[in-house]
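Novice: got a predicted model here, sequence first, then my questions.
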Amino acid sequence: MCAAANAQEISDILFGQNNKEDYMGQYNYNGKRKNGFGIERYKNGAVYVGDFVENEISGRGMLISLKKEISNVDGAYVYVGNWREGKKSGRGVCYDASGKVVYNGKFVNDKPSEKSSADSKNRSFVIKDIDNNLYLGEMSGDSQDGFGLTLSESGEIVYGSMKDGVRQGIGMIFYAPDVWEVGRWSEGKFSAFKNSQTANADIASFRASNKEQNRIMREQLFAAAENFAQAGLTVATMVNDIKGGGASSAAGGDEAVDGNVPSGKSRSYYQTMYDKWESKAKETYKDGVRHKASAETPGDFRVVTSEGKLLRTYQRSMEQVRRMAKKEGFNLKVSKYETVSF
């Protein structure tokens, strides 16, 4: 339910909600079929980042499918690995809503073909701020390791492989949807060997104009990710209730103990979550009002529009927390920042 909304948010954030294009990246020689590196969003909110061959997902890439589970792997919402003609083929890793590994191994014809590797304890999939850059991808322990997408502080969208926190191998940098470079990283240094027709434009100008926009984008992605993680935990609790005969029976009755509900979450737990989102909504509201009052150029109004969307994201988070609390018997007071607009 909320997972669907948040999946759509992530794809809309990357592409822009009003952008009618659903693909950015390389095409074949006549410009009619996706071929090479690219990012594509789907109607169900899923996002694919990686290789294409003549319109088919083939090669290496990651699929983030927060609305619907990854096919043939229970509880999986992210797949990172090899593809062939649109199907999982070869080695790959599936992650659940909280970023934990649910399957690590080989796939044949889109289905797991062996037992999951036991060597997965330190692997995870995260959305995390690292050195002021937002990283969406695989980790090994505390280090970026595997496939990942980075939204840099200066505005670029970068994707490719990471090893011990350093980019390695072939990848792509997007400065804008139609401004990109493909190249190779060696020990973190990038050397481009192919670019879009408009990539000869002044890259510095894209960085300057997109910096504020991408600050907001990072905030939106964080909010969407945290919302989804909460939704995933809620779904897990519901499944456990069904399998275990209900939370009340597992807890020995309907009465809360020491202020805790049968799920183990207290009123203060939900209030703390609500207060956190309220603080973010309040700050965004004030920024939006200030920017709207001083807006003079189309770029200024673009920032205001993005801040309005970010405010609504935080407000949905507040509403979600209240609903979760209400199911546990707690009524939280509605803040004015849950409904305010500018």
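Specialist: Right, received. Where do you want to start? Model, not experiment: these values are computed from the prediction.

Novice: every contact and neighbour count from this point should use C-alpha atoms.
Specialist: OK.

Novice: any chance you could map the helices in the chain?
Specialist: Using DSSP state H, the helices assigned to the chain run over residues 2-15, 203-243, 247-251, 267-294, 298-327.

Novice: looking at the ones you listed, which is buried most?
Specialist: For the helices of the chain, the largest average neighbour count (mean count of other C-alpha atoms under 10 Å) is found in helix 2-15, namely a mean of 21.

Novice: what's the angle between that one and helix 298-327?
Specialist: Between the axes of helix 2-15 and helix 298-327, defined by axes from the mean of the first three to the mean of the last three C-alpha atoms, to 10 degrees, the angle is 170 degrees.

Novice: what's helix 2-15 packed up against?
Specialist: Taking 3 or more C-alpha pairs under 8 Å, 6 or more residues apart in numbering; DSSP states H and E as the contact definition, the neighbouring helices and strands of helix 2-15 are helix 203-243.

Novice: the helix it packs on vs helix 267-294, what angle?
Specialist: Going by the same axes, to 10 degrees, helix 203-243 makes 150 degrees with helix 267-294.

Novice: need the helices of the chain in TSV (columns: distance to Gly90).
Specialist: Below are the helices of the chain laid out as TSV (distance: least, C-alpha to C-alpha, whole Å):
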stretch	distance to Gly90
helix 2-15	26
helix 203-243	28
helix 247-251	40
helix 267-294	41
helix 298-327	37
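
Novice: take this one as well and set it beside the first:
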Amino acid sequence: MRIILFVFFVACLAQSSLSQNIIEDIFSKSLEVVSDKGRKELYKGQIIKKKRTGMGLLKMKDGALYIGDFSKGEMTGYGMLLVPEGNSVSNCDNCAVYVGNWQDGEKTGSGVCYAKNGDVLYSGKFKDDRPINAYGSTDDSPLRYFSLFENSDGNMFLGEVNDGNFNGFGVIVFNDGDLWFGNFRNGLKQGVGLYLMYDGEWETLNFKDDSYDVISSSANYRDVEHSRSLANKQSFGFIMDNFAAAATATAGAVNSARAIRQSDGNSSGLAASDNSGSSGNSKNGSKQGNKKASNCGSSWSIDSNTYSNYETQLIKMRTYPEKYDNYTADYASIQSKMRQIRTKWEVRGCSITKSQYE
């Protein structure tokens, strides 16, 4: 990823009108590669569990463009809506751009409506997609407006300006189709935003005074999802193994019950069978080999479950090692406990299947 310490010299640039079709002219390159298509919509950005969740760019079927937060496929959070030339943002006359809060695709909470020339039309609260106060009322500074700037490299800034600096929500569109969007303060990027690359890869970055830390990335997310999927498959295998063990134990118990019922019906036959045993080996038969699970008692069942729980914990630790401060020591401690449980029952002739993680 390029280092995006991108500074505009506002004093050297003229404010551009929003009358041009900015959606087609500025964002067409970025939308050549998208993350999701549906119902004549184009989406590029973060997707979690096959839903548009996080931050992204959405071109709607009516030509409008939304840039901002999503949750479970809906515009929810904070973002910017740009409508095509000749249209207005719903319920806001002559509004070309809305910047503010959203809930399930509707304007909800605080927001600002901007005219085509960049002037503030309304600044205040919204509910059910409509302004709460009289439309046209605002207590914003007269130095606040929405505008478009281009630097000498052909990179564009589109967003809120106040007192001669980028202040508020804004988007940088690089000439190769990469995007950065988030908040600005006094001309510098501030807080959490998204760097969205032309090929659809992304990084979530947290800026402070235009220096930044990487919070997450599409590559990291794929690694986490792969590990989670692997852990789920392994857990499913363990569950099926436990079902198989339980079925075996149940079958053993049923067979024992049948033998008891049969012997109750023919006690003399059982006595004769006992008396005909050879060299007394039948008295020690239980010590030869491992006992069946059904004959190992409730203590074995409890320890077996404990062993299985330890195994599950190790899988979680290997999948999300960053969540454990003392990962190495804790992992080794759990392995030691598993080993103690398993060897204890091996001596008693009741085995517990050794885990690959032990």
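Specialist: Looks like it came in fine. Just so we're clear, the structure is a prediction, and the values are computed from it rather than from any experiment.

Novice: the second structure: matching residues for the top strand by length along the first structure?
Specialist: The strand that spans the most residues within the first structure, counting by DSSP state E, is strand 166-176. Residue correspondence for strand 166-176 of the first structure in the second structure, counting by TM-score structural alignment: residues 188-198.

Novice: what is the neighbour count of the residue nearest to Ala64 of the second structure when sequence neighbours are not counted?
Specialist: Distance criterion C-alpha to C-alpha, 6 or more residues apart in numbering; nearest residue to Ala64 of the second structure, sequence neighbours excluded, is Val83 at 4.4 Å. Val83 of the second structure: 24 surrounding residues under other C-alpha atoms under 10 Å.

Novice: same check on the one 4 residues further on?
Specialist: Other residues within reach of Asn87 of the second structure, judged by other C-alpha under 10 Å, total 15.

Novice: ok, it - contacts?
Specialist: Each residue near Asn87 of the second structure by C-alpha atoms under 8 Å, 6 or more residues apart in numbering is listed here: 94, 96.

Novice: and Lys67 of the first structure, by the same measure?
Specialist: Contacts here follow C-alpha under 8 Å, 6+ apart; on that basis Lys67 of the first structure touches 3-8, 44-46, 77.

Novice: hmm, back to that, map the residue nearest to Ala64 of the second structure onto the first structure.
Specialist: Residue mapping for Val83 of the second structure onto the first structure gives Ser65, with TM-score structural alignment as the criterion.

Novice: identify the residues contacting that match.
Specialist: Ser65 of the first structure makes contact with 7, 45-47, 77-78, according to C-alpha under 8 Å, 6+ apart.

Novice: ok, now Thr150 of the first structure?
Specialist: The contact partners of Thr150 of the first structure, by C-alpha under 8 Å, 6+ apart, come to 133-136, 156-159.

Novice: can you redo the residues you listed as TSV with neighbour count and distance to Phe107 of the first structure?
Specialist: TSV is the format used below for the contacts of Thr150 of the first structure (neighbours: other C-alpha atoms under 10 Å; distance: C-alpha to C-alpha, whole Å):
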residue	neighbour count	distance to Phe107 of the first structure
Asn133	18	32
Leu134	24	30
Tyr135	24	26
Leu136	21	23
Glu156	23	33
Ile157	22	29
Val158	20	27
Tyr159	27	23
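
Novice: which of the residues you listed does the second structure keep?
Specialist: With contacts defined as both residues aligned by TM-score structural alignment, their matches' C-alpha atoms under 8 Å, 133-136, 157-159 are the ones among the contacts of Thr150 of the first structure whose aligned partners also touch in the second structure.

Novice: could I get those in a markdown table, plus columns for distance to Gly61 of the first structure?
Specialist: What follows is these, written out as a markdown table (distance: C-alpha to C-alpha, whole Å):
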| residue | distance to Gly61 of the first structure |
| --- | --- |
| Asn133 | 21 |
| Leu134 | 18 |
| Tyr135 | 15 |
| Leu136 | 13 |
| Ile157 | 15 |
| Val158 | 13 |
| Tyr159 | 10 |
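
Novice: which among these gets closest to Gln144 of the first structure?
Specialist: Among these, Tyr135 lies closest to Gln144 of the first structure (C-alpha to C-alpha), at 8.5 Å.

Novice: how about the nearest residue to the aligned residue in the second structure for that closest one, chain neighbours excluded?
Specialist: Here Tyr135 of the first structure is matched to Phe157 in the second structure, going by TM-score structural alignment. Taking C-alpha to C-alpha, 6+ apart as the measure, Phe157 of the second structure lies nearest to Ile172, with 4.6 Å between them; neighbours along the chain are not counted.

Novice: the one you found corresponds to which position in the first structure?
Specialist: Residue pairing (TM-score structural alignment): Ile172 of the second structure is matched to Thr150 of the first structure.

Novice: wait, Glu40 of the first structure touches Lys20, no?
Specialist: No - under the criterion of C-alpha atoms under 8 Å, Glu40 of the first structure is not in contact with Lys20, lying 11.9 Å apart.
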